[in-house]
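*Asks:* here is a sequence with its predicted model. Questions after.
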Amino acid sequence: MRFPRSSGVLLHPTSLPGPHGSGDLGASAYHFVDWLAAGGQALWQMLPLGGIGAGNSPYMSSSAFAGNVLLVDLDELQRRGWLLPGEVTALEGGDAHRVDFATVIPWRMAHLARAAQRFAGAGSAADRAEYDAFCAAHADWLDDYALYMALAEAHPGRDWCDWPAPLAFREAAALDAARRVHAVRIAFWRFGQWCFFRQWAALRAYANERGVRIVGDMPIFIAHQSAEVWARPDLFELDAAGRPTVVAGVPPDLFAETGQRWGNPLYRWSAHAGEGYRWWIERVRRTFELVDIVRIDHFRGFAGYWEIPASEPTAMHGRWVPGPASALFRAITDALGELPVIAEDLGVITPDVEALRVEFGYPGMRILQFAWGESGGAEARFLPHHHVPDCVVYTGSHDNDTTLGWWAGAPEATRHHLREYLATDGRTPHWDLMRAACASVADLAVHPMQDVLGLGTEHRMNFPGTPTGNWSWRFTWDQVPGEAAARLRRMAQLYERLPAAEDGAPAAA
């Protein structure tokens, strides 16, 4: 599907400013939408919205369907009367530029639990009816999710396959008993999801009303320690004890000498095919209930994926295995119609991956940081004169260094190539690359917020292949240059990326 020519900013909501230790769906998110609109930006791209998993990664979620309850705006719960005046104060200490997950998670969860308790005891009839309607509408995944999360809390530090066998393997009597024993916590997890979905719907509507579309991110894989793997083990490559036999990752590349061993269980694609890919159709349907455009992470894994024996400590000794390819996306298209999808086609891209992307009309990605250096590592397809309209261009992704950090470590040959190619002195390489992205024929151009702010390596979001120290970056509003929005708007105007309703509007002062 082709997209209207436009541009936007990549920023995960946890990176937003705010007084409660991490960004959320509160006032700062609405202010960011206003800032995007003022800057002539039509896209807000973010990372997966599901709950975080190992290493605080949004790509290791405990559910393919649930939202991240850490994003719930506590101030809105206070306005509803479920938190009392004075209960929601600023989280003391910490670093305004980093999420301290060890502190933030228990603090936020304790507040959410108090709100759930008050709602259970004194929620209005209208709120109760809305909550009940939500639970009914999402029962196909919410019931398993809430029970799973309650059981995971009751068995801390243990994988679901190490729970007592009747619970691990979902014996009906054991699950019925668990629902009675853990009724309060099950209700808590349902309440948290209701709050997330309700607040998210309001924020998305606010963005759409201002011409900003949400670009979501759907990971190809989910965590082994997740509600769906526990509920449907037959759909994953597990042994009789429920443990993965093979896991996901990618072979050695520029990011990691020994490859990346992600550890997610791989899909038993024959079982998915036997059901007409029903699980995937529902997953995609639910994702589009949250966002306007979906970036499918690791798209190449649907053509062929890197299978690593679970016993291997690194990704070096894996093998390529054919994926479901056209059969999956044909089933999704037949069920849901043509969808606004971006294919993350980075890494080892073979002709079958490109053919799959083209068959379904999904635009791919171009990363400008990969383009430079006339010898040694540069890829010609990332150079602007090789771009095609049906693609999305980025200065870098969440897996890249910031442009200033990349520039600081780039060899002189790379710097010389960029300076000569873009006819620049290289003093502001972040703006040089953002301008090149906007000038590209690519339909969409997306700028990481770190590049808009001109930040260095210490503000990077993720270091692929490293298990800790990621996903915690935040900014503060005083870091945002006063001219940044006007500069983005002027570039959007110059390169015809302003939202359609604003074509011909003068640039902001």
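*Replies:* Received the coordinates, thanks.
*Asks:* make it CA atoms for all contacts and neighbour counts henceforth
*Replies:* Fine.
*Asks:* count the neighbours of the residue nearest to Arg114 when sequence neighbours are not counted for me.
*Replies:* In this structure, Arg114 finds its nearest non-sequential neighbour in Leu83, 6.9 Å apart by C-alpha to C-alpha, 6 or more residues apart in numbering. Number of residues near Leu83 (other C-alpha atoms under 10 Å) recorded here: 23.
*Asks:* now do Ala38
*Replies:* Other residues close to Ala38 by other C-alpha under 10 Å number 16.
*Asks:* then the one 10 residues further on?
*Replies:* If you count neighbours by other C-alpha under 10 Å, Pro48 ends up with 26.
*Asks:* equivalent analysis for Ser311, please.
*Replies:* Neighbours of Ser311 (other C-alpha under 10 Å): 10.
*Asks:* do the same with the one 10 residues further on
*Replies:* When neighbours are counted by other C-alpha under 10 Å, Val321 registers 13.
*Asks:* just say helix, strand or coil for it.
*Replies:* strand (DSSP: H, G, I helix; E, B strand; the rest coil).
*Asks:* for it, give its distance to Pro309.
*Replies:* 12 Å (C-alpha to C-alpha, to the nearest Å).
*Asks:* circling back: please tell me how far the residue nearest to Arg114 sits from Phe475.
*Replies:* 27 Å.
*Asks:* ok, which stretches of the chain are strands?
*Replies:* Remark: strands assigned in the chain by DSSP state E are 6-10, 43-45, 213-218, 246-250, 260-265, 293-296, 304-309, 319-322, 341-343, 364-367, 391-394, 444-448.
*Asks:* use this one as the comparison:
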Amino acid sequence: MARAAGILLHITSLPSPYGVGTLGREACRFLDFLERCGVKVWQILPWGPTGYGDSPYQSFSTFAGNPYLIDLEELAEEGLLEKEALAAIDWGEDPGRVDYEKLFAHRFAVLEEAFSQGFDPSEEGYRSFCQEQAHWLPDYALFMSIKEQYSQRPWWEWPRPLRLREAAELADFAQEHRGRIAFWQFVQYLFYRQWREMRAYAAARGVKILGDLPIYVARDSADVWARPELFLLDGEGFPTEVAGVPPDGFSADGQLWGNPLYRWDVLEAEGFAWWIRRVQGAYAFCDTLRMDHFRGFEAYYSIPAGNATAAGGEWRPGPGLKLFQALQDALGELPIVAEDLGFLTPAVHRLLQETGFPGMKVLQFAFEPWGDSIYLPHKYTSDCVVYTGTHDNDTSTSFLQGGGPQAAFCREYLGAGEEAGSWALIRAAWQSAGDLAIAPMQDFLALGREARMNTPSTIGGNWQWRLLPGQLTDDLALRIRRMGRLYGRDEGKTEDWK
């Protein structure tokens, strides 16, 4: 990696008058802001359609895009929607928070209006898109149509013939609901088209998009429903074992994620073809991938289905280097950042070294009172990505205001006073040896706990924070650019501030 700086901000957190950040004008304005900052990397969270708990890590498809992210103003400019009608919809009272309940209530009706105005199955762009995405799009559109028909219930609660994909029943349903299937395909066409435009805009401004690929897919997803043989399910489609992490010093019960586990032997027998398509599809959206829960590729924690907690599971060997060799053989160079946080064994360190992927260093994890953490900046080598915090951390301002031995050690280590804020951590990340340094947008704005994006193992109140119009000022861009030039993360001389 070249030495550079990045900002972490999910697309949903952009401003917009329609309840959530989207791919259109505001995304371009943010890219303009990054260019003014001299920032070369925009890190986002997973972009798939959100399901349970509104989490981007629990998506209805690993290949599809989130319909909420489609820019409605662009559709209005194309004549598919009326701006007056959009303005009359109640998208939520607080422009600084996403109201997912109101989004769900209104967004799809708006997209249905665009569909009725603009769907043309003979249009060349739409036809080409359907052909290019034929390996997943029909299954996804059918999956979403069945969910609609059965009041959004998860697929394992559908009638048995549909749950187990009996061919005659699926064919009958597809014929009867072909209009709805076409709608879901059209929505994905809009999403992909707008994303390609945004990515081209980013490339023209020298900004690379760093995406996020969860290791597991959601149980209630078209991925599991369409290819059950790739997952540890019984003959009725119910999981026999599920994902999570074991009890540790932070959680006596561990973390019970509940995602289905892979049948790695079946995937390997197919030459990891499903994973190759998955990663190839992700690179259509971004330049680099953060590979979530990297340690799960060396060994994964398996919990018997039905357990109330993560206790009682066991570690099992993952695919290891064989998966990444197959990916590289098929796709060439793999620009990947390994999310190597948590308890790591020597075998995980070996896999990271064998792949050559840079790992992550998170400053908020560094300041244990005993002072020997691997996340302390003086221990970094260049081949890592340094974060002040991630989407799962509190904001750095709140972290430092929280008191206790960690905050005290942090202030002493950084040579900062009692009033030290998030910029002290940003400076530490930027001046470190790590090739890439990233901070969440909330840290640049010195925001407190109210701006936290996610609190792990909780449901409700997460993934909601948004930028307000006017917060991305020229003064802020200049301050970020000066920091980058001071520490070699932006071109130009340090005295050439403007």
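*Replies:* Happy to help now that I have it. These numbers come from a predicted model, not from an experiment.
*Asks:* which one in the second structure is aligned with the residue nearest to Arg114 of the first structure?
*Replies:* Under the alignment by TM-score structural alignment, Leu83 of the first structure pairs with Leu81 in the second structure.
*Asks:* on that earlier part again, isn't the residue nearest to Arg114 of the first structure up against Asp73?
*Replies:* No. In this structure Leu83 of the first structure lies outside contact range of Asp73 using C-alpha atoms under 8 Å: 11.4 Å.
*Asks:* give the burial count for the alignment partner in the first structure of Leu103 of the second structure, as a bare number.
*Replies:* For Leu103 of the second structure, the aligned residue in the first structure is Val104 (criterion: TM-score structural alignment). Residues within reach of Val104 of the first structure, counting by other C-alpha under 10 Å, total 17.
*Asks:* and if you look at Phe238 of the second structure?
*Replies:* Phe238 of the second structure has 15 neighbours, counted by other C-alpha under 10 Å.
*Asks:* ok, and the closest non-adjacent residue to it?
*Replies:* Nearest non-adjacent residue to Phe238 of the second structure (C-alpha to C-alpha, 6+ apart): Trp156, at 7.3 Å.
*Asks:* the one you found: how many residues sit nearby?
*Replies:* 16.
*Asks:* and for Arg178 of the second structure?
*Replies:* Close neighbours of Arg178 of the second structure, defined as other C-alpha under 10 Å, add up to 14.
*Asks:* ok, Glu491 of the second structure touching Arg485?
*Replies:* Yes. Counting by C-alpha under 8 Å, Arg485 is a contact partner of Glu491 of the second structure at 6.5 Å.
*Asks:* give me the more crowded residue out of the two.
*Replies:* Ranked by neighbour count (other C-alpha under 10 Å), Glu491 of the second structure and Arg485 place Arg485 first, with 20 against 13.
*Asks:* what's the matching residue for the more buried one over in the first structure?
*Replies:* So Arg485 of the second structure corresponds to Gln493, using TM-score structural alignment.
*Asks:* can you pull the contacts of the closest residue to that match other than its chain neighbours?
*Replies:* Of all residues not flanking Gln493 of the first structure in the chain, Ala507 sits nearest, at 6.9 Å (C-alpha to C-alpha, 6+ apart). Contact analysis of Ala507 of the first structure by C-alpha atoms under 8 Å, 6 or more residues apart in numbering lists Ala486, Arg489, Arg490, Gln493.
*Asks:* so how far is Ala116 of the first structure from the last one?
*Replies:* Spelled out, that is Gln493 of the first structure. Using C-alpha to C-alpha, we find Gln493 of the first structure at a distance of 47 Å from Ala116 of the first structure.
*Asks:* and for the first one?
*Replies:* Here the distance between Ala486 of the first structure and Ala116 of the first structure works out to 42 Å (C-alpha to C-alpha).
*Asks:* can you give me the first-to-last residue distance of stretch 48-66 of the second structure?
*Replies:* 5 Å.
*Asks:* that stretch aligns to what range in the first structure?
*Replies:* Taking TM-score structural alignment, stretch 48-66 of the second structure hits residues 50-68 over in the first structure.
*Asks:* which bit of the first structure covers stretch 266-275 of the second structure?
*Replies:* With TM-score structural alignment as the criterion, stretch 266-275 of the second structure aligns to 271-280.
*Asks:* would you mind listing the buried residues in the match of stretch 48-66 of the second structure?
*Replies:* 50-53, 56-68 (16 or more other C-alpha atoms under 10 Å).
*Asks:* stretch 109-124 of the first structure too?
*Replies:* Under 16+ other C-alpha under 10 Å, the buried positions of stretch 109-124 of the first structure are His111, Leu112, Ala113, Arg114, Ala115, Ala116, Gln117, Phe119, Ala120, Gly123.
*Asks:* pick the one among the residues you listed closest to Phe288 of the first structure.
*Replies:* Comparing those against Phe288 of the first structure with C-alpha to C-alpha places Leu112 closest, at 26.2 Å.
*Asks:* quick one: what's aligned to Ala146 of the first structure in the second structure?
*Replies:* That one, Ala146 of the first structure, aligns with Ala141 by TM-score structural alignment.
*Asks:* so what's Trp274 of the second structure closest to, chain neighbours aside?
*Replies:* Leu267 (7.2 Å).
*Asks:* Glu354 of the second structure maps to what in the first structure?
*Replies:* Aligned partner of Glu354 of the second structure by TM-score structural alignment: Glu359.
*Asks:* ok, now how distant is its match from Ala413 of the first structure?
*Replies:* 37 Å.
*Asks:* ok, Ala37 of the first structure next?
*Replies:* The value you get for Ala37 of the first structure to Ala413 of the first structure, if C-alpha to C-alpha is used, is 38 Å.
*Asks:* how about Ala271 of the first structure?
*Replies:* 50 Å.
*Asks:* do Ala42 of the first structure as well
*Replies:* Distance from Ala42 of the first structure to Ala413 of the first structure, counting by C-alpha to C-alpha: 35 Å.
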